[in-house]
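Peer 1: Just need the structure, nothing else, for what follows:
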Amino acid sequence: MNVSDLRGILAYIPQFREKVFVIAIDGAIAASENFPNLVLDLAVLRSVAIKVVLVHGIAHQLKQLSLLLHTDLSDTTGIGITDQKTHELSLIASSKVTFQILEALSASDLRACATNAIIAHPFGIVSGVDYQLTGRINKIDVPFIEYLLQKNIIPVIGPIGFDGEGKSYRINSDAVAQCMAEALHAEKLIYLTTYPGILDNEGNLIRELDVQAAQEFHKNFSKSQPEQLRSKLEHAIHACKNGVNRVHIIDGRMDEALLSEIFSNTGIGTMIYANQYESIRPARKKDIGAILKLIQEPIESDEILPRKAVDIARDLQSYYVFELDKQIVGCMAVYPYPKTSQAELACLSVAKSHENQGIGRKMIHYAEKLASQQGFKQLFLLSTRAYVYFMQKGGFKEADPSILPLERKIKYEKTGRNSKVLYKPLQ
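Peer 2: Next up, the predicted model:
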C-alpha cells in the first residue's frame, strides 16, 4: 500500500467511524489461502473505529466432512431440509470455522467472541414437507451484540440459531447476515464469496445496482448463474429495503479486496444501494480545486477552454459537480442567456476513473432539466473534439454559429477555435 492509497482511505474515515459493518464470510473464503490477509484487513477496519460483526457460512466445510465420513447430506445451504445427521455435521463444521476465525483474530490481537445471539424457531412444515432441523430467524439479541461492540469485541456468528429450550437449528448464513445488518442498522453489509460479484448474462461484472434495478435483474436471473449469487442478491435487496444503506458482493479470495471495496468510490465487486449514492449539486468554493483537477487534462488536449481558479470563482453560481461517495468525479457549467431564452452547457468533464459509467449523460440530462425549469427554450454547447459524443449520447444537433447569443458569438469568433456549435430544444 502506497501513500496515495493511505490518503484515499483517510478520506473515508470520518464517514465510517463508529459505524457498523456486517461482514459475511463464506465457508470457502475461511478455507482459502487469502483468509489470513482478510483478517489483516479486518484489523485495519478496527483501527479506524469501524465496528465489525462477522457472520460465517459452512457449506464448504460440510461438503468436506461429508466426503471424509462418506455421509450423504440432506442440504448444505441451510435452506432445504436438515436431517439429524446433517445437523450434527453442521454443528461440527460451524464450531470448526468459528474456532478458526477466533484463532486468526487473536493472531492480529483482536478480541472476539462466539455468540448465541440468533434466536430461532423451526422452519416447520411447508407444502407438506417437514424441514426438520432447518430453522428460521425469530429475532436477534441486539443488546448483546451492541454490548460486545461497545467493548471493542468482534461478535462471531455462525449459521446456527437457538430457541428458548436450548435446541439448535441450521440457518442460511446469507439470511443471518441480512437480519443482523438490519437489526443493527448497519452502514454496510459485505458478502465475501468466491465470485467477483453479480454477473450479467454475458458474464460481465455489474459494478452497481440500485434496489429497483436489482429487483428487476433478480426476476430475470439466469439459471446458468450460481445459486450462491442468486441468494446473495436476494438478501441484499431485502437488506437495502429494510434500512441498510449499501450491500457489497465481492471476491474474498483477492488480496486487499475488502479494503479496495470499502475505501474507493469504484470498488472491485458489485454494490447494491438503497440511499442516494450519487448526486449532482451546485459547486461550492471549496470545490474549485477539484474542478481544476478534473478539467486539467481536457484543457491540455484542447477539448475545453482554459480556466483558472479566479474564472471559476467568478462564475461559481453556474457550476455543478457530480459527487460520488463524497468524491467529486464530474463537473459542468450552465451559463444563462436570458435575453435569448438560451442556456449554454460548458466545461463538462468526467474523471478518467469514472468514464463509461453514464455520468456524462446524467449531467447532460440534469443541465437540460435545470435550464428548462429556469424557463430557457434551448440548450447549446461548443465542442472541438467531443461533438460526436454529445450528438450520439445527448441528442444534440449541429447548427450554424449564427444561433449563438450575440455576446457568446463574439467570444466564439475571438477564440478562433472553430468549435462545432450544437443545440437541443428544451421542453
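
Peer 1: From here on, just use CA atoms for contacts and neighbour counts.
Peer 2: Noted.

Peer 1: Now the longest helix belonging to the chain: buried residues?
Peer 2: When the chain is scanned for its longest helix (criterion: DSSP state H), the result is helix 84-107. Within helix 84-107, the residues that count as buried by 16 or more other CA atoms under 10 Å are 86-87, 89-91, 93-95, 97-98, 101-102, 104-105.

Peer 1: Kindly report the same for stretch 244-255.
Peer 2: For stretch 244-255, a neighbour-count test (16+ other CA under 10 Å) marks Val244, Asn245, Arg246, Val247, His248, Ile249, Ile250, Asp251, Gly252, Arg253, Met254, Asp255 as buried.

Peer 1: same check, this time on stretch 7-16
Peer 2: Those would be Ile9, Tyr12, Phe16, for stretch 7-16 by 16+ other CA under 10 Å.

Peer 1: List the residues that contact Ile299.
Peer 2: Leu305, Pro306 (CA atoms under 8 Å, 6 or more residues apart in numbering).

Peer 1: one more to line up against the first:
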Amino acid sequence: MDTRFPFVDWFRNSSPYINAHRGRTFVILIEGEAVAEGRGEQLIQDLALLHTLGVRLVVVQGIRPQVNQALETANVTPARHHGRWVADEAVMARVERVAAEQRLWLESRLSLGLPNSPLHGVEMTVVSGNLVMAKPLGVREGVDFARSGEVRRVRDTAISGLLEQGSLVLLPPLGYSSTGEVFDLDAAEVAQKVATALTADKLILLGEASGLVDGRGELQRQLTPDEARDWLEDTAPGEELHRHLKSASAAARHGVSRTHLLSWRDHDALLGELFTRDGVGTMISRHQYEQLRAAQVGDVAGLLELLEPLEQRGMLVPRSRERLEYEIDDYVVIERDGMVIGCAALHVFQAAGMGELACVAVHVDYRGGARGDLLLTEVEKRARHQGLGSLFALTTHTAHWFFEHGFRTAELADLPPLKRDTYNHARQSKVLVKSIR
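Peer 2: As a prediction, the model looks like this:
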C-alpha cells in the first residue's frame, strides 16, 4: 500500500530491532578519517539516537590522520615496521596531544544537546579514563617499538559500571601501564579487546571500506571467522581493512555475537546496518545469520506469513495453522535473522516409494539467490534417506522451475493412490515427477 510518508513503513519494519537492541552493549570504532572528512557531526547524531533507544555504547576513537598531520607539521617522520609506527618520545608527544584534542572535541559535541538536529535537547554523559591497561610491544625483529604497545587487559568491571549508570564510555587508542607509562595502541585492537572483555553484543568497525567485496564487485554480507581468514591473507598488515578484519574475526571467535565492517562514508551505514534485516556492510559471526534447518512448531506463525501472499494468488493451496502444526515435521525452513524466508515440505507416501515435494516458497525479497535450489536439495536428501525412489509435485504456476530441476510431466495415474483420490480437479495442477535414485 502506498503511503505519503515512506519513513513510516521503515519505522514499522525497524521496530523489532529497536526492541532487540535495547539494553545491549555495542562497541563502535570510529576511525579518525571520519572526523577529518567532516562526518563526525552526523555520526554523533547517530550515537545519540542509539543512546536514546537504550543501547549501551562504548566508542573507540581512531586518531591516525590527525596524528599524521601533527607529525608532518612538526617535520617528524616516524620509523615504521609491519604497519605500526615506532612511538618514540617525539611521536608520542603528538599522539598524546591529538588524543586529548579529539576526546575533548567529541565530549564537547555531545555536551551541546545537539542543537539544530532532530535530537536537540538530548543529554549524554561521556566518561573516559584509564580503562585500558597496556604493555610495550618491546623489541621485535630487532626493532625497538619504544612506547608503541598492545592491550594487556581491559577494566571491564569499571566499564560495565559506567554503562549501567547510563554513560557513554569513550576510549582513545591509548593504554596505561602499572608503572604509570602511556602507550600508543592500535584502535582496532582496543575495540576488539574491549568488546571481548565485555562479551559485547556487537562490535562495529567504521572505516573506509563498506565491507568485503569479491572480484565480481558483490558485497559479502556474512562470513564466519574461518571464511574471513582467506580475505585476511589478501590484505597487508597495517592496512585498515587488515586491522579491522583481524579484530572482527578475533572478536567473533571469542564471544562477541556479531561484528560488522561498515564505511563511515555512507551516511546511512550505522543505522542501516542495525535497523534493517539485510544491513549494508559485512557481518562476521560464528553463527550463521541465515540457515537451513528443520521446521519447529514455533515457526508456524512465520510460515503462515510467508505462505499467505502465495495462497491469495492461487499459487499454493491454503494451509491452516492446525494443518501446519500437524505436518510441521515434514517441513524445512530457511531462517534469516529470526524470519522464515523460505520453506518446503516432504510428504512421504512410503507404500508407493514416493514423496511429494510441496509448499516450496521463498519470500519475494529473497528470490534469485538459489534458495529454492537449496530447499530442493535438502528435500531430495531427506527423501533418499527414507528410501524413496522419486518425488512428485503438483503446480499451477511454476512448472518451468521444476522442469529446470529434473522433473518431467506425468499423469494423474502416476501418483500414489491416496494423492490421486484427493486430487483437486478444479485447480488443474500439472503433475510432475522426478527420479532421485
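
Peer 1: still on that earlier bit, contact partners of the longest helix of structure 1?
Peer 2: 27, 30, 36, 39, 56-58, 61-62, 65, 73-75, 111-114, 132-133, 156-160, 169-170.

Peer 1: Helices - which of those land there?
Peer 2: Using DSSP H, Gly27, Ala30, Pro36, Val39, Gln61, Leu62, Leu65 are the members of the contacts of helix 84-107 of structure 1 that sit in helices.

Peer 1: Residue in structure 2 paired with the first one?
Peer 2: Across the two structures, Gly27 of structure 1 finds its equivalent in Gly32 of structure 2, going by TM-score structural alignment.

Peer 1: my guess is its match contacts Asn68, does it?
Peer 2: No: applying CA atoms under 8 Å as the test, Gly32 of structure 2 and Asn68 come out as separate, 10.6 Å apart.

Peer 1: Looking at those two, which has the bigger crowd around it?
Peer 2: Legend: neighbour count by other CA atoms under 10 Å for Gly32 of structure 2 and Asn68, higher for Gly32 (21 against 18).

Peer 1: what sits against that one?
Peer 2: Per CA under 8 Å, 6+ apart, neighbours of Gly32 of structure 2: Gln61, Gly62, Ile63, Arg64, Pro65, Gln66.

Peer 1: that older thread, can you put the buried residues of helix 84-107 of structure 1 in TSV and add distance to Thr194 of structure 1?
Peer 2: Output for those, formatted as TSV (distance: CA to CA, whole Å):
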residue	distance to Thr194 of structure 1
Thr86	23
His87	24
Leu89	23
Ser90	21
Leu91	23
Ala93	19
Ser94	19
Ser95	22
Val97	17
Thr98	19
Ile101	18
Leu102	22
Ala104	20
Leu105	21
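
Peer 1: Does His363 of structure 2 touch Arg336 like I think?
Peer 2: No: the pair His363 of structure 2 / Arg336 is not scored as a contact, 10.8 Å apart, by CA under 8 Å.

Peer 1: Select from the ones in helices among the contacts of helix 84-107 of structure 1 the one having the most neighbours.
Peer 2: Ala30 (26 neighbours).

Peer 1: Not counting its neighbours along the chain, what's nearest it?
Peer 2: Residue nearest to Ala30 of structure 1 in three dimensions, not counting chain neighbours: Val97, with 7.1 Å by CA to CA, 6 or more residues apart in numbering.

Peer 1: what about the aligned residue in structure 2 for Gly166 of structure 1, which SS state?
Peer 2: Aligned by TM-score structural alignment, Gly166 of structure 1 pairs with Gly180 of structure 2. On the three-state scheme (DSSP: H, G, I helix; E, B strand; the rest coil), Gly180 of structure 2 is labelled coil.

Peer 1: Spit out the contact partners of Val86 of structure 2.
Peer 2: Pro78, Ala79, Arg80, Asp144, Phe145, Ala146, Arg147, Ser148 are the contacts of Val86 of structure 2 under CA under 8 Å, 6+ apart.
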